[in-house]
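can't give you the sequence, but here's the structure:
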């Protein structure tokens, strides 16, 4: 929830920067970068303090088993202590995407994930640091990715580097950045709140299910990187072209991103069908049949629905890039309500199978709402082009 809020703020800030880049207003672009850095610093400090203090209470509310409570607290407090790194990575990657550089942030994110997994193995199995080692691995990977992002900005994207006078921030800029940043931050957080509620249902199923689900979710996060990065790029892509008033290019870009989001999951689903249990074993270190079977089941059910997930992510970010704040937020509310319903009524009945089908069903509902909203938004521009 907390990390996703940081992700959302970074992406939201970059939407404003992208709009000024599209309209070729370099002075306002640099002001937006300067304001984003200041706001990012303030927001990250506040949420670090709040999250670090509140974690014991949140873990209790989540019904975290006593046998893993101490490890859970150490892990999440380590992540919370370095949220400033998370925030500034997202700012750096978002700013690169704002000026049309989508490839480098994707490469950095992919490399960071590989480094994270490698360090997980080193810290946990070789250095015997336990769960805390996983947190350390995550922080180190984020530090590396943040350094690389800002190095790339200094070397390859000097247009993003503000001067002293650009730090004299006006209220209109703060309002614009906070409006977009908080809109996306709350949108991502609402999604994560639903995930937290669902996690409370998963925790009641026992430690073997928790182990299986944790490994499967890590794999899902890795495999979802191309889709999530493509979707994040859509927000800035649409904002850039809105600034340039090139609506035909927006429509073509969204269509192409959806095609990519359909092709990738097809090949990934074939791969997962044959390797799911081995991948769960690799990440969990467990040979327990229940862990491998349940983790593999989650992957085999969810990954084919990446096609739906990709479309909803692309459309949600495209709508955000158009400047609409409430419509994308409404899709997140659908997800929150859906996960509450599953946690209260379906997970107790269908156990982990209910968890596996939870998100695919909700994704279909969200995608339907976003397709309808997107078609309404672009209808006037389609008519113009015709």
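Perfect, thanks for sending it. Small disclaimer: the values here were computed from a predicted structure and weren't measured.

rest of the way, CA atoms for contacts and neighbours
Will do.

helices of the stretch 101-250 of the chain, start to end?
Taking DSSP state H, counting those that start in this stretch as the criterion, the stretch 101-250 of the chain contains helices spanning 103-121, 130-156, 171-203, 207-223, 225-243, 247-284.

doesn't residue 211 make contact with residue 284?
Yes: using Cα atoms under 8 Å as the test, residue 284 is close enough to residue 211 to be in contact (6.8 Å).

closest one to residue 319 among the helices of the stretch 101-250 of the chain?
Proximity to residue 319, assessed across the helices of the stretch 101-250 of the chain by Cα to Cα, is greatest for helix 225-243 (7.5 Å).

what comes into contact with that closest one?
Residues external to helix 225-243 that are found in contact with it (Cα atoms under 8 Å, 6 or more residues apart in numbering): 11, 14-16, 18-23, 97-100, 102, 106, 109-110, 247, 249-250, 253-254, 257, 261, 310, 313-315, 317-323.

next, the one to line up against it:
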């Protein structure tokens, strides 16, 4: 396909910057419709509806993050195969990943159908928002298979350096989601169910479009795949499961912190929801860079180009610094104005505004730490190092819990906010040491002019 992008040649800054920009636009559309979704719910239903969504974000991310992490792990192997210019291996990996996705869809739908209500009770969902929360979460969960196959198709495209098609599809999906939200909430007046249905139907559109472009674009390679190879399932799971668990651990930490947040009043929960929505919107700069670096590193690692791997990581960190500074300035100087978008002036309180802005201001001081985390974690995953990113997630979990349950004793609710900062900081320290060790261990590429060097032990 003409949109494939070979990252084993050319300037790392242009390749990563250009690819990340395309990913950023796609992710921006995705987050914008979640952002607008929250604004519509907050203004139409009020703080209770907004709190219901915010109080279930981590539960939804537990499932969706696991799915996205698993398939992101699959895409590392797809990227390695593309970097090796081995189309047969790429096709074989894809077909086996598709089979795993079918089984994953069936298992998750069955589990979530029966246990969603129990999970909401487990995290201490407030009684006054419980009905809203259950309706919203259950509807989203029943659409998980759509997310799974959208992620499979889009990750397969991105592993080949093709970000343009997923971006265009996400733009169409996001616009349709906003239109459906307005239709369901303001015209049909079906409440929070409408917000959830809008999301699910938009995911269906994304899956169909992305699947169409991928399957028609790579039909020949897929049909010539060799299904007789053994161990492909094991390779995919060994790469995908640690990435999935990494997201799951982060989500579990978020859920445990959320249980603590639910012990505060409804104003704090609403403020936390607003701040997290803004944070999630700005986080896409870091996540987009992470995916771009992961694709770049996986292709060059597959091609045994050590110097390019190092140059790419350096380029990602430098680009990340400037992007994070812009995000920090926006949070610090525009935070209060953004907060007021979510709730009608007649319903918002000074307490909500103060809580939310304090959280955003604290995040703005240390936001580059988040970019370092995404870039180094993605680099290690691209080099097939699965254990350290998973351990870093456990470290983040520990720091968030310590701050939520211990630091809050001394400094009150601000301890919740500092949990994010300490989680990033300690994870970064581990990832830095692991990256230095891994890049030194990688063999120097063989140019074909002299005898190949002996790999470092």
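Here it is on my side, so go on. Quick caveat, the model's predicted, so the values are computed rather than measured.

picking that back up, would CSV of the helices of the stretch 101-250 of the first structure with mean neighbour count and distance to residue 51 of the first structure be doable?
Rendered in CSV, the data for the helices of the stretch 101-250 of the first structure read as follows (neighbours: other Cα atoms under 10 Å; distance: least, Cα to Cα, whole Å):
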stretch, mean neighbour count, distance to residue 51 of the first structure
helix 103-121, 19, 22
helix 130-156, 19, 15
helix 171-203, 20, 13
helix 207-223, 19, 21
helix 225-243, 26, 25
helix 247-284, 17, 27
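
ok, which of the ones you listed comes nearest residue 348 of the first structure?
Nearest to residue 348 of the first structure among the helices of the stretch 101-250 of the first structure is helix 171-203; the distance by Cα to Cα comes to 7.7 Å.

pull the contacting residues for the residue opposite residue 414 of the second structure in the first structure once aligned.
Alignment note: residue 414 of the second structure maps to residue 353 in the first structure; criterion TM-score structural alignment. When the contact criterion is Cα under 8 Å, 6+ apart, the partners of residue 353 of the first structure are residue 347.

what's the answer for residue 209 of the second structure, then?
residue 169.

residue in the first structure matching it?
Residue 209 of the second structure maps onto residue 148 in the first structure, with residues paired by TM-score structural alignment.

and the gap between its match and residue 169 of the first structure?
27 Å (Cα to Cα, to the nearest Å).

stretch 16-34 of the second structure maps to which residues in the first structure?
Mapped onto the first structure using TM-score structural alignment, stretch 16-34 of the second structure spans no residues at all.

name the residues of that stretch that are buried.
Using 16 or more other Cα atoms under 10 Å as the test for burial, stretch 16-34 of the second structure gives 16-17, 19-34.

skip the chain neighbours and tell me the closest residue to residue 307 of the first structure.
Across the structure, with Cα to Cα, 6 or more residues apart in numbering as the measure, the residue nearest residue 307 of the first structure apart from its sequence neighbours is residue 262 (4.9 Å).

which position in the second structure pairs with the one you found?
Looking across to the second structure (by TM-score structural alignment), residue 262 of the first structure lines up with residue 321.

quick check: the aligned residue in the first structure for residue 108 of the second structure vs residue 111 of the first structure, distance?
When the two structures are superposed using TM-score structural alignment, residue 108 of the second structure falls opposite residue 47 in the first structure. For residue 47 of the first structure, the distance to residue 111 of the first structure (Cα to Cα) stands at 27 Å.
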